[in-house]
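K.L.:
Turn this into a model:
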Amino acid sequence: MPQATAIFNLFFFNPQGDYRFSWRHPDAPGKEIFTLKYYADLARRAEAAALDNIFIADHVAIWDTVPSGVPHYANPRLEPITLLAALSAVTENIGLMATASTSYTEPYNLARYFASLDHLSGGRASWNVVTSWLPEEAANYGLDTLPEHGRRYERAAEFIDVVRKLWDSWEDEAVLIDKQSGYFADPERVHPLNHEGEFFKVRGPLNVPRPPQGHPIVVQAGSSESGKQLAAAQADIHFVFMSNIEKGLAYRADMNQRLRKLGREPEHFKILGGVLPVVVNTPEEREQRRQLIQTLMNDQMALDLLSTYLRMDMGEYDPDAPLPPLPDEQGFDGLRTALQIIKGYDPKLTVLELGRLLLQSSDSWLVIGTAQEVADTLSEAFHAGAVDGYNLMFPFLPVDFDNFVDQVAPILKESGVMQRAYRPGTLREKLGLPPVGNQFKRG
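P.N.:
Sure, this is the predicted structure:
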């Protein structure tokens, strides 16, 4: 059954909001971001509003190799799968999306984690696949340098393939628990993999029975050429950065072409745009917010963020001069999506101006205006076919989230763009995604 309404996810990049300086907001939480209660309260509120998913982003390092890192940001966070397992016990319907890297773990581990989360949550688990792009992450796993971009995606493709095989290694009817016969499981329906590939050698089977969804939903975030190909081949949902409807439509047309070449139906593939929805109902509110952001931002952090994205030390350049020549995307091993976005900005911007823009946009579409204007913009992009839904990347938590739930969500529900209540079934069924057959099942 097709998804009749747009998908809306509560997205966490940082616990206090999507900006690296969100923690400085006067109403931002403090050390409670490391408690279950903080997330549980937000999760319950998101579920009461009938949002589709809680989406937790992740890095496996702190931001400590730049001057502003530890003093002004640091990037500490709770591990997503552990956190979502806890949240599964205080929610009933909302989906649980966790980011996990294919570069710094093994397929058997992640297959277990997400199968377990799917069982514990009654079929609500999703895995956001990333290949990781920070050198600090590589250094935490015994590597002197970040693996080359193309090789990270080659490993990811095999990684996902192995994980899917492990999820299928138990057929749905394999668990018997027949006390009379003494059979716990049907040996004809439990399958070893004996996978031997370029990156992995995995015997299997998994030691967790097949998840309630068959396969937890696979999400892919990344818009480089390699990222788009991986998404088209393996993902159910694709998380993209977009700045307007026209770019969203062009991106969808590109992805539809890739999907068809691989024999996939585009209607079974969801594209979610990252947006920063901000409600300001008067010119005075807008100006107050602008002034607050200018106060909270840190120029050193702006330069450091640009340095991190470009793999260039911006401290060596005049902050009031235009950008120096940028790296070529083909040989760039960093975050190619960010490089693409930076190249799309006005070349007349100075180094500091661009850094400050990135610091307050998080590379995403800033949708700011009255509640009606925000709702209209999100509705228009959905009805135009540019997206199937949104990752709501609130700049300040909980204030921007509360404004959205209280003011924007009722408008979206009234217009039929946002669901009023949850559909029955697993998350895969709720989102209108097709069931996944078992590759080992005979007949």
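K.L.:
contacts and neighbour counts: CA atoms only from here.
P.N.:
OK.
K.L.:
distance of residue 29 from residue 397?
P.N.:
8 Å (C-alpha to C-alpha, to the nearest Å).
K.L.:
give me the element the residue nearest to residue 271 when sequence neighbours are not counted is part of.
P.N.:
Ranked by C-alpha to C-alpha, 6 or more residues apart in numbering and with sequence neighbours excluded, the top spatial neighbour of residue 271 is residue 238, at 4.8 Å. Taking DSSP states H and E as the criterion, residue 238 maps to strand 237-241.
K.L.:
Please give the structure of this sequence too, so both can be compared:
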Amino acid sequence: MSLAAKKPLILLGMPSTHAGAWRFPGAAPDFHRNFAHMKWFAQTLERGCFDGLFLPDSLALRAGTPQTLMCSASVATLDPLTLLPALAAVTQHLGLIATASTTYNEPYMLARRLASLDVISQGRAGWNLVTSSNPNEAANFGEKSHLEHSLRYKRAREFFTVMDGLWQSWDADAFCMDSDRGVYVDPDKMHVLDHHDTHFSVRGPLNVARSVQHRPVIVQAGASEAGMQIAAETAEVVFTYQIDMASAQRFYAQMQNRARAAGRHTPLKILPAVLVVLGDTLAEAQEKRATLDALVDDQSSLATLSVALGHDISQYDPAGLLPDIPDSNASKSGRDRVVALAQREQLSILALARRICGYQGLEMVGTADMIAGHMEHWFTQRAADGFNILFSHLPGGVSEFVDHVVPLLQQRGLLRQRYEGQTFRDNLGLATP
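P.N.:
Model (predicted):
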């Protein structure tokens, strides 16, 4: 039996983060904040047999100049845990992954909201566990500064422990609802958490019943040492930003080894993010990619680069190379990727800024057959279990992928032709906790 026949390729879709995508010809500039567009997006992903929809999130605007804000479509987005329950009502199979911070939430409230999404969607919820990389979020929650990197991850680890414990508040058959006996719930099947530790004191139990998949699917994307360790200990799906197959294969093997060392017995699902740009010919696809990059404002790019590095680069010559940049309290893995890209390709500061503000990760640019071939190669060579796909523009980019790439993946035996699982966990091939 082939590898593809044993386990299908996992596909998640997310709104494009390329800074030029909202200006692309035919794009809907208000896509990220328009419910009708997001409903169509989710239903189109479901038509293409995608496993899930992933919504990134931030709890503050990024630092920058008025020019940065003026050029960015990310200044106005919808809260994932408000949007996803609405999308649950208009989809039947699609997994729904919400990004939510462990630094600026409390575990009981977040456990309750995610458990509610899981019940409403009949077992299709996922949680992208993040510690927040945007230092500006602190000021929106009464804090003078962002919690230090290592402390954010220590808090996050305990946060997950509390969440997981709260999701186990009720046995699956606790709610007997026996009207003849007048018994709604069996108290012997209720579990009080009573957690007391460094960061949290939470009694429980959670006042939401257990969902059919028992708890949301846990997703994590940290690439720092602390991020990889928490992913190995807690996550079921790991997002990553590898840009070549060799590094992706190393990361894949490393994360599986880390998970085993942490006592995990089910392999992690590793999903690189990939920007897909389709054309009828390679030349047409490359022209579309160039058009996307040309639509990014230079001043906005430079401000975005400062944010990515956690350091103001306006004092340097944009035509020069990036100097040594000190560490910051922002995302360490994100900063390291940017510095490595600048050094690897010897990019000027402005060229680097344009790349960062556009897209710096893995990209697949070409015809539908080329894209399907690339995905199959990564999948069969154990560089990925699937992909978290960003589309060149919306709505056109996702329609192109579903209409042209999905049938080819199905023909190759890589992708399901219909949903067979009941829950998000089922469709991903994950065991029930």
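K.L.:
After superposition, what's the TM-score here?
P.N.:
The TM-score (TM-score structural alignment, normalised by the length of the second structure) is 0.95; 426 aligned residues with a C-alpha RMSD of 1.6 Å.
K.L.:
The next helix or strand after the strand holding residue 238 of the first structure vs the second structure, average distance?
P.N.:
Downstream of strand 237-241 of the first structure, the next assigned helix or strand under DSSP H and E is helix 245-261. Superposing on the second structure and averaging over aligned pairs (mean C-alpha distance after the TM-score superposition for the first structure), helix 245-261 of the first structure comes out at 1.1 Å.
K.L.:
Which positions in helix 245-261 of the first structure come out as buried?
P.N.:
Of the residues in helix 245-261 of the first structure, 245, 248-249, 251-252, 255-256, 258-259 count as buried by neighbour count, 16 or more other C-alpha atoms under 10 Å.
K.L.:
about what we covered before: so for residue 29 and residue 397 of the first structure, which residue has more residues nearby?
P.N.:
residue 397 (22 against 18; other C-alpha atoms under 10 Å).
K.L.:
Can you tell me what that one aligns to in the second structure?
P.N.:
With TM-score structural alignment as the criterion, residue 397 of the first structure lines up with residue 394 in the second structure.
K.L.:
re earlier: gap between the residue nearest to residue 271 of the first structure and residue 255 of the first structure?
P.N.:
Taken as C-alpha to C-alpha, the span from residue 238 of the first structure to residue 255 of the first structure is 10 Å.
K.L.:
go on, residue 432 of the first structure?
P.N.:
For residue 432 of the first structure, the distance to residue 255 of the first structure - C-alpha to C-alpha - is 19 Å.
K.L.:
Determine the longest strand present in the second structure.
P.N.:
strand 269-278 (DSSP state E).
K.L.:
how close does that strand sit to the first structure?
P.N.:
Relative to the first structure, strand 269-278 of the second structure is 0.7 Å off (mean C-alpha distance after the TM-score superposition for the first structure).
K.L.:
Would you mind getting the angle between that strand and helix 245-261?
P.N.:
Interaxial angle, strand 269-278 of the second structure versus helix 245-261 (axes from the mean of the first three to the mean of the last three C-alpha atoms, to 10 degrees): 160 degrees.
K.L.:
List the contacts of strand 269-278 of the second structure.
P.N.:
10, 236-242, 252, 284-286, 288-289, 359, 361-368, 371, 384-392, 397, 400-401 (C-alpha atoms under 8 Å, 6 or more residues apart in numbering).
K.L.:
Return the distance of that strand from the chain's centre.
P.N.:
Here strand 269-278 of the second structure is found 11 Å from its chain centre; the criterion is C-alpha atoms, centre = their mean, to the nearest Å.
K.L.:
what range in the first structure does it sit on?
P.N.:
Going by TM-score structural alignment: strand 269-278 of the second structure matches residues 270-279.
K.L.:
And the strands in the stretch 1-150 of the second structure?
P.N.:
If DSSP state E, counting those that start in this stretch is used as the criterion, the strands of the stretch 1-150 of the second structure fall at 10-14, 52-55, 95-101, 125-130.
K.L.:
Run through who's touching the longest one.
P.N.:
Residues lying outside strand 95-101 of the second structure but in contact with it, judged by C-alpha under 8 Å, 6+ apart, are 51-57, 80-81, 84, 88, 124-132, 423-424.
K.L.:
average offset between it and the first structure?
P.N.:
With mean C-alpha distance after the TM-score superposition for the first structure, strand 95-101 of the second structure averages 0.6 Å from its match.
K.L.:
List the buried residues of stretch 137-156 of the first structure.
P.N.:
For stretch 137-156 of the first structure, by 16+ other C-alpha under 10 Å, it's 137-138, 146-147, 149-150, 152-153, 155-156.
K.L.:
Helices - which of the residues you listed land there?
P.N.:
Of these, the ones assigned to helices by DSSP state H are 137-138, 149-150, 152-153, 155-156.
K.L.:
May I ask which two of those are separated the most?
P.N.:
137 and 150 (17.2 Å; C-alpha to C-alpha).
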